[in-house]
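> just coords:
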């Protein structure tokens, strides 16, 4: 990737973070319109996007944000309230900024103008209602009656500032936008004509500024050049303010930024490759993925070394153990780098709920908890779509209209709760609503109508709820832009299964529904229990293993069938993996049962031998094996052979089906 492309990509990443800050601030302002801190946060985000956009050659972005900022500045100065109409217009303008950054060639300029008109109308509509607050738009002399603090601002840019894309005229224009200003060029450092370097900045500027804005607002003007520039910002006393005969300050015309692709290419390499945010380093995701792959290969190599060292030289065994310890620590550190707080995902849904609330006419509040819960970055990326579908369904189908809620004794506004927490080596993410709950009879009737179940089928409430995830299933009476086509929940199930997770539903009629997603912490390396069945070796994710017991002699004597095992006065069904794997070799005399669980479901797996724990580097199965539901992947063992990873969710489903069949046979026999 060229330096220009790298610099552009860095700008897009930083702008994406700033747009996220802007969106969150606007959504908070919808609920707290008088919060000055939120207004300042939104304004700072706009200001930074404008400055960096001009620096990196995104002139359309800088121009649009400048007009956006101008309209929003009236709110910042307390001249207009932050109305719901203004927030709605600002959110749409924010979306247009993203479009200008991501697809500048496809951006609709006419749409941008209409958004700016809507912004101005939202502001001016409020101003018209309070004409006494309307300020005089024309700039006055710095010594005039305009209230505020007087400042002397002197700055000299670094010698390479112009080459790096800085535009001093834009900075002067931004200073003028803060209040009234007089600008004087400082030429004392300009060398003779024959010694001037045309690419260097020799000029300096002195600005006498009167503004109501704090010192921090002045400092923000120089945010991108402060490292190399000499900047002095000092308050002025009354005696230092120029006399009344001083000429009026004239606005400084905005000039397109001098940042050209060639100039951007010359930015310092340290800035072009990484961004520093709060003491952290921004690293490309592809590099983390590559690092994780290398660590996985190292884990496999270490397992092979440990196997070769068994029963060998003592010195080799010691080295193998030391390398094993280091590899384990490196694995944990690398996985820790990939972990992100799930709060970064939860924040995205505030905008979704804001828009759904307006579209459906249902007041909705989002309540989140457990935002600090960490999950692999890949999991977070792939979890976004399922959560969108779940939230949309909760708002559309779960929450009643305000009138119905009042009639049921509930508040008019509904509540959607997003909660995350650790449970062993899993993360549980729950989407809850306080709506009407699920109607099991209606779901069953709809499934019967669509031919998904037989009329004589006897289903538990949990099994009826799982019908919601069948392809094409929907209880909506009519198709809308929100739901009704029966594809959303099917997408949720397929995605969660691909992530080796599970879904649980709990519903309370008239009170609401909880949908819980059970997810592994990572998709790359897991701790597994290595077992042998016949001549084959298999891995069971250790997070799903409860305990291991010996198969009773009476059960071992049986050659087949489905049975129950008494584990401390609790009946646990179990499956014989030998039968599932069609093993022809004789069974071991002392077979073991591995008890696995997920949620409230438990199942025993009968194996010939338990070989021990194993650091499992997960390898995906080929497309030819996509229909094999019993396995979720494979791993390479220390001796170079392959062990298949058992899919716990699928095995539990098989066990549940076997148990239901056994119950049906028992009822028929009775």
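Received the coordinates, thanks. Please read these numbers as outputs of a predicted model, since none were measured by experiment.

> from here on, just use CA atoms for contacts and neighbour counts.
OK.

> can you give me the helices for the stretch 151-300 of the chain?
Along the stretch 151-300 of the chain, counting by DSSP state H, counting those that start in this stretch, helices occupy 168-177, 215-221, 261-265, 269-273, 285-309.

> same for the first one, what does it pack against?
Meaning helix 168-177. When contacts are defined as 3 or more CA pairs under 8 Å, 6 or more residues apart in numbering; DSSP states H and E, helix 168-177 packs onto helix 215-221.

> report the buried residues of the helix it packs on.
Neighbour-count burial for helix 215-221 flags 217-218, 220-221 (criterion: 16 or more other CA atoms under 10 Å).

> and what of stretch 470-484?
For stretch 470-484, by 16+ other CA under 10 Å, it's 470-471, 473-475, 482-484.

> one more to weigh against that first structure:
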């Protein structure tokens, strides 16, 4: 049995909490008066502090205490939330993460400076803070001599590890309590589910404590309960049956919001002062709809994917052996195993799929900090967060997107003064979007800045000796110099740009992921960079072909159609590599010539029309064998200079087949098409 390290468990859970806290703080910077966000930030800090103390992270608990108390003051209305508090809280979040991940490397002076800055901000919004730390202002005495508290938990709360009796004991700590339980919903013993909580309570609390103190008792279970807190002098007599956990379909009673109308006893009249509802669940969010999750190490998922890949290869070998024989029973078993292997492959791929929102959320902080450092107000908009990709793709995509977003803010978005001169909003806009296109995902970074300065890029390329002065180049070709190693149009070197190590890294990374980059710009209106990426790098559907004696794989996602290369097509081409497909000229490559295949070509050659983006190219092959589930194996370092192939796979007979890199072949086809056109133009 594997024993989990409690400290590691805390680190994993704290990482999730800190990610959530960053999102909350960034949202709070936009809407400082949002009470739900303030409460959520307080709960996250409270949990980190309490859990840190429990697991021995005393420095984390001590540092978090001041910020927890500050947000307690904010939610009680003692001070106002503002962007300065959000900024220092984000710095505190980073420091807390370092304290958890690598406490020995943290500098206590940095932590002290962050706390001092918080004290300064708090001092400006309330009374002076004692030197020992921030202490909440004393609570005013409650107007009521006590409280009536109506409690009903969702049935599944026991399965989540919550003990309602412990919460009732916490209420007793606030003052003398009279607790009455209703067992009306508890069934007979033979129908009883011991894991369902079917008891509700009405508590009479004789205490001058505040409502906030009562709500704090149920802070961590608000999403899984109904709670109504009413002053005793306004409460109606206790009337069972107890609180109804179902959401009413009819109109709420006067003085109560719809989610809490069902909590009032049926015989009670609505009080003049509304009851305090503590349900914080989002509309329509029910415990029954929450899918249970299990935290699994990424290495185990990778190992599972490797095993599935080996199973797919073994299944292909079995199918080939079965179809070469005449035993019907073996063929039936092979078909069943093929069906099961395909289902297991899809399920495993689904487990590895991660929403793009998990990646997009990281860049909100990046935009926030760059906007502040450069003095350029920027709105960051994300679209398509629900789009899913393989977790490996998500991880490798992070660095390229950082470069693209930094470039968009630093080079693309103009200063507020310059934007006002061109009748633009003073606030720039960057949109990060993801969407499916066939078996690919398109990730786009778009800004509304000044666009690319083509003349400046060309001048820099000439200065660096990349092109001859006066050379005839299209705008698209000039823009491609941005991806050249060491190329930069920045006039000065800064912490953000000027060294020319950004866009070339983006291109290399995207090409290593078997993706392509499209760059478009409109002068004065902005630029757009689109990354076209496969869903996964593990297993793909491919088209198995033969060229000479060799067999190759073409990713099926890049294949548009297959047609026959007839003698008439050959005659019309007149030696040039163009094919007319429904009135459109499509350049084609003869893979026999490209691969220097030996022997005579097949009499009836086939053309596989492939596309990358808006560019189409035909690949002439000897034979199309059929579809093939392709387990991608990386090529060795000895083959790193072979650009026409992106990997290899194992076929059913145990032999290897190379996987064609369609993007590289499309580029080669464009070059040859231009060379074919040049004599004609002359």
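That came through fine. Just so you know, these numbers come straight off a predicted model, no measurement behind them.

> now tabulate the helices of the stretch 151-300 of the first structure in a markdown table and tack on distance to residue 419 of the first structure.
As requested, those are exported to a markdown table (distance: least, CA to CA, whole Å):
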| stretch | distance to residue 419 of the first structure |
| --- | --- |
| helix 168-177 | 43 |
| helix 215-221 | 37 |
| helix 261-265 | 43 |
| helix 269-273 | 36 |
| helix 285-309 | 26 |
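
> need the contact list for the closest residue to residue 150 of the second structure other than its chain neighbours.
Once flanking residues are discounted, residue 150 of the second structure sits nearest to residue 202: 4.6 Å by CA to CA, 6 or more residues apart in numbering. Residues near residue 202 of the second structure by CA atoms under 8 Å, 6 or more residues apart in numbering: 148-151, 179-181, 238.

> and if you look at residue 335 of the first structure?
Applying CA under 8 Å, 6+ apart to residue 335 of the first structure gives the contacts 292, 376, 522.

> what about 6 Å?
Listed by CA atoms under 6 Å, 6 or more residues apart in numbering, residue 335 of the first structure has no contact partners.

> which residue is the nearest non-sequential neighbour of the equivalent of residue 298 of the first structure over in the second structure?
Structural alignment (TM-score structural alignment) places residue 298 of the first structure against residue 311 in the second structure. Nearest residue to residue 311 of the second structure, sequence neighbours excluded (CA to CA, 6+ apart): residue 341, at 7.0 Å.

> show me what the one you found aligns to in the first structure.
Match for residue 341 of the second structure (TM-score structural alignment): residue 327.

> ok, back up a step: look at the residue nearest to residue 311 of the second structure and say how many residues are nearby.
Other residues lying near residue 341 of the second structure total 20 when counted by other CA atoms under 10 Å.

> over to residue 612 of the second structure?
20.

> how far away is residue 271 of the first structure from residue 7 of the first structure?
8 Å (CA to CA, to the nearest Å).

> the two: who's more crowded?
Using other CA under 10 Å as the criterion, residue 271 of the first structure and residue 7 rank with residue 7 on top: 23 against 12.

> what strand or helix carries that one?
Taking DSSP states H and E as the criterion, residue 7 of the first structure maps to helix 3-31.

> residue 508 of the second structure matches what in the first structure?
So, by TM-score structural alignment, residue 508 of the second structure is matched to residue 494.

> which residues does its match contact?
Here residue 494 of the first structure is in contact with no residue (CA under 6 Å, 6+ apart).

> list the contacts of residue 623 of the second structure.
Residue 623 of the second structure touches 545-546, counting by CA under 6 Å, 6+ apart.

> that one matches what in the first structure?
Using TM-score structural alignment, the partner of residue 623 of the second structure in the first structure is residue 609.

> distance of its match from residue 24 of the first structure?
The value you get for residue 609 of the first structure to residue 24 of the first structure, if CA to CA is used, is 54 Å.

> and what of residue 140 of the first structure?
Distance from residue 140 of the first structure to residue 24 of the first structure, by CA to CA: 36 Å.

> who's more crowded, those two?
In this view residue 140 of the first structure and residue 24 are compared by other CA under 10 Å, and residue 24 has more residues nearby, 20 against 17.

> and the gap between that one and residue 64 of the first structure?
According to CA to CA, residue 24 of the first structure stands 20 Å off from residue 64 of the first structure.

> before we move on, what about residue 11 of the first structure?
Distance of residue 11 of the first structure to residue 64 of the first structure, computed by CA to CA: 17 Å.

> what number of residues lie near the equivalent of residue 580 of the first structure over in the second structure?
For residue 580 of the first structure, the aligned position in the second structure is occupied by residue 594, per TM-score structural alignment. Burial of residue 594 of the second structure is recorded as 9 neighbouring residues (other CA under 10 Å).
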